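**Student:** the following block contains a protein sequence and its predicted model.
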Amino acid sequence: MNVACRGHLGDPMGILILAKTLLLGIVAANAASGQDVSFPPVPDSMDGQAYVVTSSKRALIHHIEADERIAARVGELVDAFEPLPGLPAHVPAGVHIVLGHSAGAFDQITGGVVPEWRAGVAIPAWNTLVMPTGEGVRVVDGEGLRTLRHEWAHLGLADYLGNLRIPRWFNEGYAQWASGGFDVGGAWRLRVLIALGRAPEMKTLTLRWPADREEARTAYLLAASAVTYVLETGGEAGLKTFLDRWLSDRSFENAFRETFGVTVGQFEEDWKRHVRERYGWLFLLSHSAIFWLLLSLVLLFMIRGRQSRNLEKLARLRAVELPDVPAWWDLDSSDQVGKES
């Protein structure tokens, strides 16, 4: 999240969910008023546990002693992260990573203003990200690792662009793409939402990022697919050119138009058409096993239904046909032919 709260939902995509909340407003207000918004020291203890620091080349990891091995592994992972797309290899640097051992510790460091379903928080103004370790999130594997990379991308983008205001759809879409993008299952869901007219406009995401879990999930899909479309058009080289122009001109709209040849409004219409045209067949082709399974079930029901009708028809025919051996052919019959009375 940026304050970025990213939650992964238990679907293929495993999502990723985020909410921009009051904490961002507090940081922004302090910055505007000239107050120091550098990283505040992590308390010596949170939620009844003492915190220590493990250092890596690119980060300081704050954790309880019981999480020392996890902290060391987190340091190894972030040191080995590939450069973020379109950004210099050294960003972000000097990051603080707080491994909250409990819900109470997580809320204490974030101010308790992020949704309860969050899985990670990035606070660019403090060059800090917060991850929970005591609530079932595996920080060093699977979705936990993807969340770590997601929050890392938020910090990298903010580090490079400085105090420029980043549209939320681009910020979240970039972090999603940098941490693995989104799967075609998510693309199919987005296609349905757009077809039904239930997908919010990107400009609304600039004003307010949803706090509701399902709405945030949809917003993630919007942002991720939009940035993916941008990168399919211009590639990583185009992304770098765009970010450099944005930093130089200090205008997102102008840099976008100069790099990609369209306004943001025109791009949104092109992107929506692209989603409608592409992801329906992509979903079907990429889930061929599901398709053939459904087709097999349909054929099975058709065959079983036909067999049932054939059996009923055969039973009716047998009911009216002559017996193979009439009763008077039976030698044991009491009415045998030739028997004298």
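**Tutor:** Yep, that arrived.
**Student:** C-alpha from now on. contacts and neighbour counts both.
**Tutor:** OK.
**Student:** mind listing what's buried along stretch 220-235?
**Tutor:** Residues of stretch 220-235 classed as buried by neighbour count (16 or more other CA atoms under 10 Å): 220-231.
**Student:** which strand or helix spans the closest residue to residue 124 other than its chain neighbours?
**Tutor:** Spatially, and ignoring its direct neighbours in sequence, residue 124 is nearest to residue 155 (5.3 Å; CA to CA, 6 or more residues apart in numbering). Following DSSP states H and E, one finds residue 155 within helix 142-161.
**Student:** take this one as well and set it beside the first:
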Amino acid sequence: MFRYLLFSFLLLGITQPFVSAASRGVLERTGLTIVFDEPLRGVAEQAALIYPEIVKELEDRLRLTAPSSSMLVLVKERGIFQQMAMEQIPVIAFAVPEKSLMVVDCSKTSRDSFALDKTMKHELSHLMVHHHVSGRHVPKWLDEGLAQWVSEGIGELAVARKRPLLADRLIPMRALAIRFPPDWEDHLLAYEQSESFVEFIIRRHGIDGILKVLDRLKMEEPWETAVEKGLNVSFDELEEEWIARLQKMQGWFLLVSQYLYEILFFLAALALAYGFLKAYIRKRDYLRGSEREDPPE
């Protein structure tokens, strides 16, 4: 509730330390209202330009419908954004689906159009998922996993870092249904696990499987029941299959790491042999051409 009051203060320009009406701009576009600190007008115009493309891409990939009217708030000052986010974990954006609201910290993204595009995809995914289930509970691992999937792993965290998931260091997926751990390392791991788990589900069951789960969540089924009925597999079995796949991938990774120098040496030898063969063929063709040009007397 306090967060919503902060938004009200921001959007109505009532109080400090939020931006005053004189320094705040508004852009109205079909389906989107953008509120921004005036120095971010260029960013706001860019966001307005790419938003229709983002909506189309996400509707095609997720096969969900975007809310008919959403709001995007672009904040210039990191301190103000942090007060709005009220998160201990450093984030660069967040969504409030029940308000069809996306908020982006442009102190991190204003100079990077790629980051803005991916961040908007991530947050709009949250709005679309919750719009589809009519505000029913969605397990956090599914919500964040889908958002990571459509934004190609670009999340809400202030630091983006990819690392291989180790099967023996995973957080149980049930523990990620309500909230992510407050510890930074575990929080980052939770994002990476969620993306990997959702990618695994889509690989096995397609986006149709995800939609079946969301439809059951919309009918207010408990999330485990929704997963099991939607995918025709128990959640425990699904998680075990995912972990088994990680272990297999981890085994290949360790094998490649163990024989890395041998593999590199072999590839270098192949490249050298290819270069030698190419030079030999070129020289042979040249000599044959010379013989044709200078016939014997």
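**Tutor:** Yep, that arrived. Please read these numbers as outputs of a predicted model, since none were measured by experiment.
**Student:** corresponding residue for the residue nearest to residue 124 of structure 1 in structure 2?
**Tutor:** Taking TM-score structural alignment for the superposition, residue 155 of structure 1 sits opposite residue 127 in structure 2.
**Student:** same question, residue 217 of structure 1
**Tutor:** Match for residue 217 of structure 1 (TM-score structural alignment): residue 188.
**Student:** rewinding a little: tabulate the buried residues of stretch 220-235 of structure 1 (a markdown table), appending distance to residue 299 of structure 1 and secondary structure.
**Tutor:** Below are the buried residues of stretch 220-235 of structure 1 laid out as a markdown table (distance: CA to CA, whole Å; DSSP: H, G, I helix; E, B strand; the rest coil):
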| residue | distance to residue 299 of structure 1 | secondary structure |
| --- | --- | --- |
| 220 | 38 | helix |
| 221 | 35 | helix |
| 222 | 37 | helix |
| 223 | 40 | helix |
| 224 | 38 | helix |
| 225 | 36 | helix |
| 226 | 39 | helix |
| 227 | 41 | helix |
| 228 | 38 | helix |
| 229 | 38 | helix |
| 230 | 42 | helix |
| 231 | 42 | helix |
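**Student:** and of those residues, the nearest to residue 97 of structure 1?
**Tutor:** Each of the buried residues of stretch 220-235 of structure 1 was scored against residue 97 of structure 1 by CA to CA, and residue 220 proved nearest at 23.3 Å.
**Student:** look up how far residue 254 of structure 1 lies from the closest one.
**Tutor:** 25 Å (CA to CA, to the nearest Å).
**Student:** next: residue 273 of structure 1.
**Tutor:** Residue 273 of structure 1 is 23 Å from residue 254 of structure 1, by CA to CA.
**Student:** look at those two and report which has more neighbours.
**Tutor:** residue 254 (17 against 13; other CA atoms under 10 Å).
**Student:** alignment lookup: the more buried one to structure 2.
**Tutor:** So residue 254 of structure 1 corresponds to residue 225, using TM-score structural alignment.
**Student:** next one: the helix or strand that match falls within to chain centre, how far?
**Tutor:** Taking DSSP H and E as the criterion, residue 225 of structure 2 maps to helix 223-231. Here the centre of helix 223-231 of structure 2 is set off from its chain's centre by 23 Å, with CA atoms, centre = their mean, to the nearest Å.
**Student:** would you mind listing the buried residues in the following helix or strand past it?
**Tutor:** The first helix or strand that comes after helix 223-231 of structure 2 along the chain, using DSSP H and E, is helix 235-258. Applying a neighbour-count criterion of 16+ other CA under 10 Å, one finds 235, 238-239, 242-243, 246-247, 249-250 buried in helix 235-258 of structure 2.
**Student:** quick check: what element follows helix 235-258 of structure 2 along the chain?
**Tutor:** Following helix 235-258 of structure 2 in sequence order, the next helix or strand is helix 260-293 (DSSP H and E).
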